[in-house]
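> Could you look at this predicted model? Sequence included:
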Amino acid sequence: MESPPASGRGRRASNACERCRRRKIRCTGSHPCTNCSRKNLSCHFDGQGRKVVVSQKYLQELQRAAVRSSHLEDRDRATSNAPAAAISFASGRDDDVSPNQLPGFTPVSQPTPESATEPSNPLASAKSSYVSDDKGRLRWLGESSTWSFSRKTLMVIRDHLKESDLPDVCINEESRAYDLDWGNQPLDSAAKFRNLPSIDHATYLIESLQFHVGQIFHLFDEANFIHQVREFYVNPAKYAGENRIWYVQFLAVLALAKAVGTNPGKGSRKLPGSEFFTRAMSLMPDSSYLFNDALTAIEALCIIALYLQSADMRNSAYIYTGQATRMSLVFGLHRERPTDGVWSPETADRCHKVWWTVYILERTFTSTIGVPMSVHEEDITTPMPKRDGTQNDISLYIHVRISGLIFQVIRKVYGAEGRLQASFLPSVREVLTKIASIAGDLNGCFPLPSDGSGAGISRAAAHLHLVYHQAVLLTMYPLLLYLVQARLREESRDPKASRTFSETTQALLKTCAESCNTMIHILSALRQEGLLECSLPFDLERIFSAAFVLKMLHFLTPRLKSYRPLRSESNLLLDDLIDRGSIPARFRKSELVSLEAMMQTWTDEGPEIMDGGPSQENQRPQDAVLQPDLPHLEGVEIGLGEFEANFVDPNRMSPGHLLSLVEMADVQEGGMDSDMAWMDAWLWENPEGLPLV
């Protein structure tokens, strides 16, 4: 998308003679002008009365500027009290004007202050502020930027001068001082357009991608994108040359569509669509050029990140997601759009969708990599997606809310020191309470099929429920690993040690088991419908998470009756992906096999320990002590050993159900001499037993 044009044309540029314009000096506008008369030179004015074609929107902006200029007497009061305004410097200059100097500017908006007497911070605003450069591209004015501060200061001072004395204002934005670009391969070779699909095939791939991905992310506006595709196929070389960033996006769309719509093939080392992806990357412009069409560039970066994640290149995917995030911040997408006529409703809506897609990907990939979040919730003022809009709007709304929880989990549960302190359980309880608060909207807007309904499962609903339960597991990872370490340490010192879990610990472990159970049910339903994603990483990530946590739970509670059918079904899911050619699925399964083998070796009880629980004859003394106090975990069953994938209990992990588990885990912070004593007290039924040090 091209940035909206500047709001007005500087008057002085159109009233200067040719010589003054070439020399970039002030012209009096008279005929002959003072400068030409002083040099005894002929004075020519070009363009007087020249007819030009302008858009209706441009004329309307000029009319609004004229209305504003008629109220100059109110200007002083408005400027002194108003927050930072979104302003635009005129870009309608002739080609011979210096690229770093603009002849004048017209304010796009001057918001009326809420109170003429109430002071406000002129540099802090919930809405974005912009200036437009000489090419009509909008540049966001960041709150703490010295460059932005100087622009706003110049605007305030200039706004108090008489019109006849208005000086030139230099934009001098980045990438103007020197000529520096890299990595841009020219589009003058026919090879850049070789082996493209037919227009019908391309349209099919785009619509297929929308089905697989478009319901949960915004990667492009489908109607507008299809229109651009049709224009492109009329003259590919010409259209790509004029819209280079769009062509990169188009190639990335083809690559991702091929990846999600075609199985890699068993034994293949090439992810489908790789030929289009590598071509897109070879044509990717440098970062400064990307701002020529910022929204399209951000969308393209999101698509590239998804493709890299599908190729199991998680670090690279995170880097490109980070680039999309930073471009979004530089372009001010995290702030509310100014309501001054520069942004059409369609453009503003696209900005919102682009931002929230970047937000979701940033939260998702950040948690996948395990690094700190780069954008804090309190810095975002962009309106949330519509709760009562289209199905895609509602999907994006729920997705954003769940992604926001991931930020809360990372911030509250994962500390820099990596210690389970006295604040851990209250933090877990707070996060789980927030997770439960979303379940009502999730189940109401995207219900899962219930027993006997005969309805198939929705791909969008499945994804959102899986993300929801992934957030639950993410909250519980530290506790699970701590308990496994505790068992290993305790029984290494004394095989007959007797410690049992407290009711609080049992409730939290039951929460994990319930989420694993629901996730595998959903994934199995997707497999039966032929909707299990082979290339996109999300389904594989959920299968692996649920299966891995189940093995940890079984290590802690070997008589968990639901383990055998869930373990078998998770293996079927992984084998399905492996048979379809997913190399990452093969990697994940090998990791699960390694975990199971090590646990079996440690227990020294043979394969039956990890497969169905020990018999009474072979049961070790510590298992006999640990198990009787786990009635909640014993109850997590699926039928009588049979796995019914077409049924997902809609009441399982409902808000009330999850909150009841959270209430069981309600332990107040503090009250002990040390964090270790406090942890010992709520983890175990008999904390006076062996110390865990």
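Structure's in. What do you need? Since this is a predicted model, take the numbers as computed values, not measurements.
> contacts, neighbours, all on C-alpha from now
Fine.
> on contacts alone, who are the packing partners of the host helix or strand of residue 365?
Assessed by DSSP states H and E, residue 365 sits inside helix 345-369. Helix 345-369 sits against helix 294-310, helix 314-330, helix 391-413, with contacts defined as 3 or more CA pairs under 8 Å, 6 or more residues apart in numbering; DSSP states H and E.
> Got another one to weigh against that:
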Amino acid sequence: MTQPTTPEGGYPSSDKDDFGPDSVFTTNPLVRDGSYIKDPWGRMRYMGPTSTWSFYQRAIATLGQRLPQDQTTPSELFAVDGSAFKLTWVALPPNGIPDLSGLPQTDHGLYMFHTVKFHLGYFSMIIDEPRFLARLHEFEMHPEEVAQSHRLWLAEYILILAFGEAFLNRPSRGDAPAGTALAARALALLPDLPQLHEEGLLSIEVLSLVALYLHCLDMRVNAFLYIGQALRLATVEGIHREIPEEAFGAELSQRCKRLWWVLYVLDRRFSSLLGAPSSIRDDDVGMTLPWESNDTSMGAALSLSIQLSRVLATIMSTVYSTSEKLDKPLLTVTKDIIHKLADIGQQVDQKLLPKTLNSSPSRMVCTITLMYHHCILHATRPFVMCLLKGYIYSEPQDRQKLHLTTSISNLLKTSTSSAMTILKTLSSLEKSQLIESFLPFDLEFLFSSAILLCIIDLVCPDYITDQNWLPSVNYLLDAIIRLGNVSARLRKAELHHLLQLLAEAKGSPGRDVELAPEIEASMLYPGDSTDVEQGDNGGSWSTVFDLDDTALDPSHLLDLALQLDREPDAEMFNFF
């Protein structure tokens, strides 16, 4: 057993003394407390404040303050970059001959390309489709010549095939995820940095896809490095500024818009998931949004995703400010975020949600819904950590005497509701066979929600209105594991460990997250068989997991924001 520690030997002991009604929300504990931990192998690891991995480790360390040393984190559960799977490759020399063996025929390649487009959604706009397909047909006629003269395009093509194999859940050899052998071949073809610069927009395109692929393998640090290279090349090429159509033509202008904004969204999401600052300030971006006069659902989804990414960046720079004291109290900056999200929620209602009662939102709508509620989780995590620390540092006889102001109580209830909505949305997607097992975001949303609900269930259990949330989490994790996700098994083990520590802190037997398959289906869909049809209506969970139930209610957030405006910041809660 190994307990992660900060350089100071754990969280500062002064936290317990400082935990009072007036000071508890002055600063964000996810920023204020120790930002480094020592892993089981003696290496110091930085805990980015917005990272779910860091939030989990901080929760474990906080619980460890009151638990015996032998009940803390086993070393095998300390998952770092590459713990799930580590992709390796050997670069092909510039004069080397690319390996074309085993590549599919063109018609099969087209099938894989369109499969990848469907699964990537608006992320597929990274790819310059007309140029890519034209080169593919040229490759069909002259494979060796194209492979030699357009190696970067070949790398992109093979990487798309790797994505396709993963999305189709093709069987793989051993424990390696499907498509990784192709991905290694693709990465071996990448040129060095000077040559990448000479390739212009194609380099940005390929580096972005590489970053996304590595993130899918839970190689987040490597993914962040590649997306950083893509972003810097983009600024060198100037596509973060407006590309005037009259000078460059409408086709190139629109391509640059699409490429830039998808890259922007990826950078913001990777930054928040890793807990690192965004690589470019919004003030430095002068590119207008794509399709401002085009009312397509894809354009609307990208536009809303950009807005949510901007809110995410604002959360990182305000709620998670590195200043020792925030310019504004934590509750005040959180109010501002709630206002922004309420505005975006109204836009989602107007632009993206279906207007007919009998239609279900698409995968695209569910993705925006998940992003929206994940932003709420990011904004409210500091309050959840404050509650956990208050619970752990208080005496056992005082733990049932938690008093919250109405505003803080409603803020935490909103956070809990968002976590539950994420579970509902993911369960609907799983039931419709639309949940993503290779792209990392659905698993991230699931794990973030599960951690928050675990803590709320300990400190404020009455805030969780349906106690079937834990079987739902377990069922979804098992579903993603069955589909071949390499990191879901680690997330499940980590969650099980957290539940055991929370039970120890509460002084009750640990909750078992393992369920028999026949119990899983019956708990998720009461009254239905395992082979539930999408339109069936069963017991209480049948409506919970109906896609129509994921519609946003921006008025709720707006009411909360107005309430937060009216209530003073001091004396927000206390144990006494």
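Nice, thanks for sending it over. Since this is a predicted model, take the numbers as computed values, not measurements.
> tell me, stretch 218-225 of the second structure lands on which residues of the first structure?
Under TM-score structural alignment, the match for stretch 218-225 of the second structure in the first structure covers residues 312-319.
> what's the spacing between that stretch and its chain's center?
14 Å (CA atoms, centre = their mean, to the nearest Å).
> again with stretch 462-476 of the first structure
A distance of 16 Å separates the centroid of the chain from that of stretch 462-476 of the first structure, by CA atoms, centre = their mean.
> what about it, how far off from the second structure?
Here stretch 462-476 of the first structure, set against the second structure after superposition, deviates by a mean of 0.8 Å using mean CA distance after the TM-score superposition for the first structure.
> give me the stretch of the second structure that that stretch matches.
The aligned range for stretch 462-476 of the first structure in the second structure is 366-380, by TM-score structural alignment.
> Buried residues in that stretch, which are they?
366-380 (16 or more other CA atoms under 10 Å).
> I would like the residues contacting the match of stretch 218-225 of the second structure, please.
304-309, 362, 365-366, 368-369, 537, 584 (CA atoms under 8 Å, 6 or more residues apart in numbering).
> Among those, which one lies nearest to residue 553 of the first structure?
Closest approach between those and residue 553 of the first structure, by CA to CA: residue 368, at 21.6 Å.
> Can you report how many residues lie near the closest one?
Residues lying near residue 368 of the first structure (other CA atoms under 10 Å) number 13.
> Aligned against the second structure, show me the partner of it.
By TM-score structural alignment, residue 368 of the first structure lines up with residue 273.
> hang on, the earlier thing: the helix holding residue 365 of the first structure vs the second structure, mean deviation?
Compared with the second structure after the fit, helix 345-369 of the first structure shows a mean deviation of 0.6 Å (mean CA distance after the TM-score superposition for the first structure).
> List the buried residues for that helix?
Of the residues in helix 345-369 of the first structure, 347-348, 350-367 count as buried by neighbour count, 16+ other CA under 10 Å.
> Just the closest of the buried residues of stretch 366-380 of the second structure to residue 104 of the second structure, please.
Closest to residue 104 of the second structure out of these is residue 367 (31.2 Å), distances taken as CA to CA.
> list the helices and strands the helix or strand hosting that closest one packs on?
Per DSSP H and E: residue 367 of the second structure is located in helix 363-393. Helix 363-393 of the second structure sits against helix 29-32, helix 52-64, helix 297-317, helix 330-351, helix 406-431, helix 441-459, with contacts defined as 3+ CA pairs under 8 Å, 6+ apart.
> Let's have those helices in CSV, adding mean neighbour count and distance to residue 507 of the second structure.
Listed next are these as CSV, based on neighbours: other CA atoms under 10 Å; distance: least, CA to CA, whole Å:
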stretch, mean neighbour count, distance to residue 507 of the second structure
helix 29-32, 20, 25
helix 52-64, 21, 12
helix 297-317, 20, 35
helix 330-351, 20, 32
helix 406-431, 22, 23
helix 441-459, 21, 11
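> and of the ones you listed, who's closest to residue 387 of the second structure?
Closest to residue 387 of the second structure of these is helix 441-459 (CA to CA; 7.0 Å).
> and residue 337 of the second structure, what pairs with it in the first structure?
Taking TM-score structural alignment, the alignment pairs residue 337 of the second structure with residue 431 from the first structure.
> Make a markdown table out of the helices and strands packed on helix 345-369 of the first structure and add distance to residue 565 of the first structure.
Below are those laid out as a markdown table (distance: least, CA to CA, whole Å):
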| stretch | distance to residue 565 of the first structure |
| --- | --- |
| helix 294-310 | 29 |
| helix 314-330 | 31 |
| helix 391-413 | 29 |
